[in-house]
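Trainee: here are the coordinates; sequence isn't available:
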């Protein structure tokens, strides 16, 4: 790779995975914090679609009825919860991708990407779940709590440990398909862009060119993943706000078509740019540390997995 010389750490070392974890925390936490107003609107559109039936009218209603602060409800849950999730997601994805590419030598790349992303996401959602439980309640129940500091003890006092993990299965249902599709789409988009657009190996491109490829692949991955995960996202919001007692009841209450369409527009506006910025920040950290950007498996396995 041309550009930054001198690696901070060697690829696939303990330091490398630590760097990926920190990079994932910083990139995911900051980007999710930045789009908190859109997330507040999204959750309210899912819980009360009659009152919040579009992006513009939804923002207007929140502003008029609850003031500008309402748009930032749950910001601490976004920053901390999704920062922790991002650290697990990106750090463990890098670890599992190398591990599985060494173990499953004769399997194709898609299998490695699917298995690595799903393995990482299982742990990432366990870490996220308590913060998400508080965040959704803070965003949709103004009298519940102001944020994480008071929301976590209130939730524990009212519902015990079960309250923190009540939405874990729907969260896996939302994020596992999303993560699998997002990482796989990103990886294949990176490969396609280098093969057909750049027509050069990643190592032969400048850091700026690599980051450009990262942004294009990241937006594609975010848009595709948003559509796939939208039904489960609606179910999670319904359960956390006690609109249903089970995932099956939530599906019946929402309706099959609404599972895919409700809040989809705001999720596309929300997730596409967020995922793009996450990958950009994450790979910028790598570049600044003298490492290549994301995409592809360990070089010594590429031919075996083509």
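Mentor: Received, thanks. No experiment lies behind these values; they were computed from the predicted model shown.
Trainee: use CA for all of it now, contacts and neighbours both
Mentor: Fine.
Trainee: ok, now which ones touch residue 42?
Mentor: If you count contacts by C-alpha atoms under 8 Å, 6 or more residues apart in numbering, residue 42 has them with 263, 266-267.
Trainee: Residue 90 against residue 27, yeah?
Mentor: No - Residue 90 is beyond contact range of residue 27, at 9.9 Å (criterion: C-alpha atoms under 8 Å).
Trainee: quick revisit: top of the contacts of residue 42 by neighbour count?
Mentor: In terms of neighbour count, residue 263 stands highest of the contacts of residue 42 at 26 neighbours, by other C-alpha atoms under 10 Å.
Trainee: can you point me to the longest helix in this structure?
Mentor: Across the chain, the longest stretch assigned as helix under DSSP state H is helix 207-240.
Trainee: next structured bit after that one?
Mentor: Note on helix 207-240: by DSSP states H and E, the next helix or strand toward the C-terminus is helix 247-254.
Trainee: which residues make contact with stretch 208-216 from outside it?
Mentor: 190, 193-194, 202, 276-277, 279-280, 283-284, 293-294.
Trainee: Could you dump the contacts of residue 42 into JSON lines and include distance to residue 38?
Mentor: As requested, those are exported to JSON lines (distance: C-alpha to C-alpha, whole Å):
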{"residue": "263", "distance to residue 38": "11"}
{"residue": "266", "distance to residue 38": "7"}
{"residue": "267", "distance to residue 38": "8"}
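Trainee: follow-up on the earlier one: out of the contacts of stretch 208-216, which end up buried?
Mentor: Buried members of the contacts of stretch 208-216, scored by 16 or more other C-alpha atoms under 10 Å, are 190, 193-194, 202, 276-277, 279-280, 283-284, 293-294.
Trainee: Report all helices and strands that the helix or strand hosting residue 274 contacts.
Mentor: Assignment of secondary structure by DSSP H and E places residue 274 within helix 264-288. In terms of contacts (3 or more C-alpha pairs under 8 Å, 6 or more residues apart in numbering; DSSP states H and E), helix 264-288 is packed against helix 14-34, helix 36-47, helix 207-240.
Trainee: what residues does the first one touch?
Mentor: Contacts made with helix 14-34 from outside it, assessed by C-alpha under 8 Å, 6+ apart, are listed as 9-10, 75-76, 78-92, 94-95, 274, 277-279, 281-282, 285-286.
Trainee: A further structure is provided below for comparison with the first:
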């Protein structure tokens, strides 16, 4: 991973590391708003409908369903910005940034092909990723709480952050492994001419066979696990901290027999 950074800087300069930063920041901020907020709302509503005991018993399906639903909505907003980011990264001369790239893509390719040709693979990547992320984080945080002998309501602020960071790393690595093949396909399909002509499904099929198992499943997996593990840990720590600072409390499933 360090060698890759060095090569990029040597060949293209330090500025290459910031290529596509605009759509990345905007896109993932919007996505995070709908994703984290959506999961929290759905968990609360599901518990209100099912009751505390049944919600505890079915917490895994609730995590998975909430994550999948929230991610789908978030990806409707993320996909155009992700397509723009990939275009800027793959061809730095395409446009100066987000503001100039969006109208150019719209004018040349239209809404569907320009911004949503990668919608199917982004769902294929992001939905399993988010399902694993929230389900594993919730399960890991629960087990860490049992190990230290404290419920979330009994933990100090510092302990809560520590639990968030630890469970976030575990969740991030799991999510990175699950979503890696689809992420590789997504990066390919958004490049102009990739996968030949035809529908998105046809192009994805062509790319799948062209790339092969190793390139899709293993290439870049190590750095991805490090990056996503660190990012996810930070996300949950920041999310929980902001919730505490604003006087809100993160919803936790409660074991009625504990």
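Mentor: Perfect, I can see it now. Note that the coordinates shown come from a computational prediction; the quantities given were computed from them, not determined experimentally.
Trainee: Return the set of buried residues in the longest helix of structure 1.
Mentor: Neighbour-count burial for helix 207-240 of structure 1, counted by 16+ other C-alpha under 10 Å, picks out 207, 210-211, 213-240.
Trainee: just to revisit the earlier point, buried among the contacts of helix 14-34 of structure 1? Make that a PyMOL selection.
Mentor: One line in PyMOL is enough to select the buried members of the contacts of helix 14-34 of structure 1, burial here meaning 16+ other C-alpha under 10 Å:
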select buried, resi 9+75+76+78+79+80+81+82+83+84+85+86+87+88+89+90+91+92+94+95+274+277+278+279+281+282+285+286
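Trainee: which ones among the contacts of helix 14-34 of structure 1 are found in helices?
Mentor: 75-76, 78-92, 94-95, 274, 277-279, 281-282, 285-286.
Trainee: Check which helix or strand the equivalent of residue 108 of structure 2 over in structure 1 maps to.
Mentor: Applying TM-score structural alignment, one finds that residue 108 of structure 2 aligns to residue 158 in structure 1. Using DSSP H and E, residue 158 of structure 1 sits within helix 148-165.
Trainee: Show me what that helix is packed against.
Mentor: helix 109-140.
Trainee: Mean deviation, the helix it packs on versus structure 2?
Mentor: Between helix 109-140 of structure 1 and the aligned residues of structure 2, the post-superposition mean distance stands at 0.6 Å (mean C-alpha distance after the TM-score superposition for structure 1).
Trainee: In structure 2, point out the residues matching that helix.
Mentor: On the basis of TM-score structural alignment, helix 109-140 of structure 1 is assigned to residues 59-90 in structure 2.
Trainee: Then stretch 41-48 of structure 1?
Mentor: So stretch 41-48 of structure 1 sits over no part of structure 2, by TM-score structural alignment.
Trainee: before we move on, back to that, could you tell me which residues within whichever helix or strand comes after the helix holding residue 274 of structure 1 count as buried?
Mentor: Where DSSP H and E defines the elements, the next helix or strand beyond helix 264-288 of structure 1 is helix 299-302. Neighbour-count burial for helix 299-302 of structure 1, with 16+ other C-alpha under 10 Å as criterion, is recorded at residue 301.
Trainee: Check the offset of helix 299-302 of structure 1 from the chain's centre.
Mentor: Taking C-alpha atoms, centre = their mean, to the nearest Å, the mean C-alpha location of helix 299-302 of structure 1 is offset from the chain mean by 27 Å.
Trainee: Kindly report the same for stretch 86-94 of structure 2.
Mentor: That offset, for stretch 86-94 of structure 2, works out to 21 Å (C-alpha atoms, centre = their mean).
Trainee: Just the buried positions in it, please.
Mentor: Result for stretch 86-94 of structure 2 [16+ other C-alpha under 10 Å]: buried residues 86-90.
Trainee: for that stretch, how far is the first residue from the last?
Mentor: 11 Å (C-alpha to C-alpha, to the nearest Å).
Trainee: Go ahead and name everything in contact with that stretch.
Mentor: Outside stretch 86-94 of structure 2, the residues that reach it (C-alpha under 8 Å, 6+ apart) are 19-20, 95, 97, 101, 187, 190-191.
Trainee: ok so, going back, for the helix holding residue 158 of structure 1, give me every contacting residue.
Mentor: Against helix 148-165 of structure 1 from outside (C-alpha under 8 Å, 6+ apart): 74, 76-77, 129-131, 133-135, 138, 144-145.
Trainee: Take those residues and lay them out in CSV including distance to residue 113 of structure 1.
Mentor: Shown next, in CSV, are the contacts of helix 148-165 of structure 1 (distance: C-alpha to C-alpha, whole Å):
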residue, distance to residue 113 of structure 1
74, 32
76, 31
77, 29
129, 24
130, 27
131, 27
133, 29
134, 31
135, 30
138, 35
144, 40
145, 39
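Trainee: Give the buried subset of those as a ChimeraX selection command.
Mentor: Here is the ChimeraX command that picks out the buried ones among those, judged by 16+ other C-alpha under 10 Å:
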select :74,76,77,129,130,131,133,134,135,138,145
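Trainee: and which of the contacts of helix 148-165 of structure 1 is nearest to residue 170 of structure 1?
Mentor: residue 129 (10.3 Å; C-alpha to C-alpha).
Trainee: Please consider this matter closed, and thank you.
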